[in-house]
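**Student:** Build me a structure from this.
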Amino acid sequence: MNRNLLRAAASMAVTLFTFLAQPAAASEPVPPAQLPRLIDSGTFPTGHIQGIAVDTEHRYIYYSYTTMLVKADMQGRVVGTVTGLVGHLGSLTFNAEDGRVYGSLEYKNDAIGRGILAASGHDGEINDGFYIAIFDVDRITRTDMSAERDGVMTAVFIGDILRDYTATVRTEQGERQHRFGCSGFDGITFGPRFGRTGGHRYLTLSYGIYDDTTRTDNDYQVLLQYDTRRWRRYEAPLSQSAMHRNGPEHPDGRYFVFTGNTAYGVQNLCYDDATKRWYMAVYYGQKPQYPNYTLFAVDAASRPVKSTLRGIPYVGRENVLPLSDTGVEDKATGIRGWHFPYGSTGLCAIGDGYFYISHHYVENKRQGSRIRLYRWTGSAEHPFEQVR
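**Tutor:** Have a look, this model is predicted:
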């Protein structure tokens, strides 16, 4: 046989052997029940964990730590970080359609915003602005990548939230700032249009709501839905010294859910395909006439109904969604929900009725999270059961 042919055959044999000997690539989603029961994020100096997102196909988990995005493998080993933000990076969600992570990003001059600016060493004020931060996570390959300079993050401006945040309205208690008590936004996820269980997935945002107990127009959760299929035209890198205003003029839908007041609205929002339900994790409210649950749910199939909003005289009939009939019912108000102690710092549905839920902790003045695997039980008293 020709010597060159022998060399080629030998090379092919080595290549085939190497290919067969390699472990299978992480290209198929791991069944949720086989995922790690516990992922410890480690601790960070940038504030508490705000939200989590999981890519089960490529086996990465993402955390937002107030001014930093962390990319880690499913054992909690850090792969890379995105830093340099002087705004509040909140809840996260993974978009399986484009392979990117979306996060709520707020810039504002209230007590929280000024605290973040001071902790970041930023002098002076910054313009109020509310954005969807979009992270090209395939490019996150090392720590301390710049959100502004390293080409890993773009942003889309959300004008409706800024307009409601800066508005002055005449409530039943007189003139007040912040329409609907809007403090910005936090919880975000992808899910079907409200009233449906299938079809295209819409990016769904939930307002932050100030916990002012002296007004009646802040007792609803406010949810916006956007079709992001044409958002590339809005996306642009974000210069925090001259923030752009590229974004959709209005959402594709605005919806209201009566829960009673909460402290800063929906902290984490997720949609679960297995139960066909939306879940909203909140900090408990302070108004004594309400049950002040920390977890609420909306059935995906429940159709919005045009209704007058209780305690809000300055708008007409709006799309109102009912709470799910699961959960504990408060007889005095009819509000249903749960006093579940976790979820406000991270709640992520991962399929088949399984969820990753954050357990926040503090260690040596740094903050971290032990993210634990749960399954949905449907129990009124104990809605989630930890997988041991």
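
**Student:** contacts and neighbour counts: CA atoms only from here.
**Tutor:** Fine.

**Student:** Near the nearest residue to residue 215 once chain neighbours are set aside, how many other residues are there?
**Tutor:** Leaving out its chain neighbours, the residue that sits closest to residue 215 by CA to CA, 6 or more residues apart in numbering is residue 173, at 6.1 Å. By the other CA atoms under 10 Å criterion, the neighbourhood of residue 173 contains 11 residues.

**Student:** Isn't residue 173 up against residue 213?
**Tutor:** No - checked against CA atoms under 8 Å, the pair residue 173 and residue 213 is beyond contact range at 11.1 Å.

**Student:** Strands of the stretch 201-350 of the chain, residue ranges please.
**Tutor:** 201-209, 220-226, 253-258, 263-272, 277-283, 295-299, 305-308, 317-321, 328-329, 336-337, 347-351 (DSSP state E, counting those that start in this stretch).

**Student:** Here is the second sequence; please produce its structure so I can put it next to the first one:
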Amino acid sequence: MKKTLLFALIFNLILGNTQGQEVKIPSHWPDAFFSGDQGKMHVQGMALDKENGFIYLSFTNKLVKMDLSGHMVGSVGGFMGHLGDLDFNEEDGKIYGSLEYKNDAIGKGIKKTLGKEESTGVNGFYIAIFDGAKIVRSDMDAETEDLLRTVYLSEVVQDYEAKVNVAGKIMPHRFACSGIDGLTFAPTIGSSNLNKKYLYVAYGIYGDVDRDDNDHQVILKYDVSNWDKYQKQLSQDNLHTSGPKKPLEKYFLKTGNTRYGIQNLAYDSHTGNLFAAVYKGSKTQFPNYDLFVIDGHKKPRRSQIHSDNKEIKVKTLSLLQAGPKDSDTGIRGWHYKWGATGIQSLGDGLFYISHNEKDDNGLQRTTLYKYRWVGDSQNAFIREN
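**Tutor:** Okay, the predicted model is just below:
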């Protein structure tokens, strides 16, 4: 025990004296990692800076930065929107996260928890880009300190604000878009070129059981290498609209109904696949899995889906042909309790998966446990001991 505490103290001092610089980290990640209590809002996702040994966690209205010993390095707060899934971009060393401003049930719930007034109804969906090297103390401010830039995603706003014909009834939200959440950096799906990675951003999808246009996941693909020209400082009282007009690609994935779409999206270089964790849906005609795996080796296919009372041409992705298969729909996936609040590949078939919980006072925390990918008919993952 004394040796462990001594190691932790030494490790913290090393990290504290080399902020933003390359440091030598342990050869393996801890088997379990505890976040500590982080307020009233639950964990949304994680990002790992593997080179420097930092873990970033989103807790809906704040970003937390910790080292591998569980020491809090810093945090960023002041968000009145929904900070969702995260990923680390190895090309620029920045942390990317999905950020939503809207006045639906989620947005109202956040503002109520924060004791804020409801918004004026202006919707904004952004990629938040954090400079982790500048996160050096607790409670840094997202708006006033020079550590965060945002990029506006007009494609998402257009689908969110659209009205469509669903079985003769005019309803809000094209593709039942509720915004964005899961995201990851990955190579072009179906390509042998693994060198260049793109940002994949998944829609949130409303889980309304009375509409038939919400049974596909929607995933946008962006090249962020030229995003410097779009990045703006966050102003929550005056949301900007600086961003790309269109994504490079817009993909659809047939999973059946889910509740708020892909919560966590994670690329795994070991298998070449993308892991999508969801809150399972409620439509009885579907298997309602919690976890899906997108086959990263199969090229997108041209297909048609039903939307706005007509058939439209789209590009669809393929599910990995592994695991349980629903005999009626052909959809494959796994019933798996964890992952919707955080899943991250470590390499060599290992993953961190979030087990979120709250204490008797309603304070939220998570423990990241190390799992090994199995992907057979019985198990998605097996926990490492």
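
**Student:** Need the TM-score from the superposition.
**Tutor:** The TM-score (TM-score structural alignment, normalised by the length of the second structure) is 0.92; 364 aligned residues with a CA RMSD of 1.6 Å.

**Student:** any chance of the strands of the stretch 201-350 of the first structure in JSON lines, plus distance to residue 7 of the first structure and mean neighbour count?
**Tutor:** Listed next are those as JSON lines, based on distance: least, CA to CA, whole Å; neighbours: other CA atoms under 10 Å:
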{"stretch": "strand 201-209", "distance to residue 7 of the first structure": "53", "mean neighbour count": "25"}
{"stretch": "strand 220-226", "distance to residue 7 of the first structure": "58", "mean neighbour count": "23"}
{"stretch": "strand 253-258", "distance to residue 7 of the first structure": "65", "mean neighbour count": "18"}
{"stretch": "strand 263-272", "distance to residue 7 of the first structure": "55", "mean neighbour count": "27"}
{"stretch": "strand 277-283", "distance to residue 7 of the first structure": "60", "mean neighbour count": "23"}
{"stretch": "strand 295-299", "distance to residue 7 of the first structure": "64", "mean neighbour count": "24"}
{"stretch": "strand 305-308", "distance to residue 7 of the first structure": "73", "mean neighbour count": "14"}
{"stretch": "strand 317-321", "distance to residue 7 of the first structure": "70", "mean neighbour count": "17"}
{"stretch": "strand 328-329", "distance to residue 7 of the first structure": "73", "mean neighbour count": "17"}
{"stretch": "strand 336-337", "distance to residue 7 of the first structure": "70", "mean neighbour count": "25"}
{"stretch": "strand 347-351", "distance to residue 7 of the first structure": "48", "mean neighbour count": "25"}
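
**Student:** list the buried ones in the lengthiest helix in the second structure?
**Tutor:** Longest helix in the second structure, counting residues (DSSP state H): helix 2-17. For helix 2-17 of the second structure, the neighbour count (16 or more other CA atoms under 10 Å) marks 8, 11, 12, 15 as buried.

**Student:** can you give me the helices in the stretch 51-200 of the second structure?
**Tutor:** Using DSSP state H, counting those that start in this stretch, the helices of the stretch 51-200 of the second structure run over residues 105-114, 154-161.

**Student:** Can you find the partner of residue 278 of the first structure in the second structure?
**Tutor:** Here residue 278 of the first structure is matched to residue 274 in the second structure, going by TM-score structural alignment.

**Student:** thought its match was touching residue 293?
**Tutor:** Yes - between residue 274 of the second structure and residue 293 there is a contact under CA under 8 Å: 5.7 Å.

**Student:** I would like the range of the first structure that aligns with stretch 137-151 of the second structure, please.
**Tutor:** Taking TM-score structural alignment, stretch 137-151 of the second structure hits residues 142-156 over in the first structure.

**Student:** Next, the buried residues of that stretch.
**Tutor:** Under the neighbour-count criterion of 16+ other CA under 10 Å, stretch 142-156 of the first structure has 144, 145, 146, 147, 148, 152, 153, 154, 155, 156 buried.

**Student:** so what corresponds to residue 85 of the second structure in the first structure?
**Tutor:** Matched by TM-score structural alignment, residue 85 of the second structure corresponds to residue 91 in the first structure.

**Student:** For the equivalent of residue 47 of the first structure over in the second structure, give its distance to residue 362 of the second structure.
**Tutor:** Residue 47 of the first structure maps onto residue 41 in the second structure, with residues paired by TM-score structural alignment. Note on residue 41 of the second structure: its distance to residue 362 of the second structure, by CA to CA, to the nearest Å, is 9 Å.
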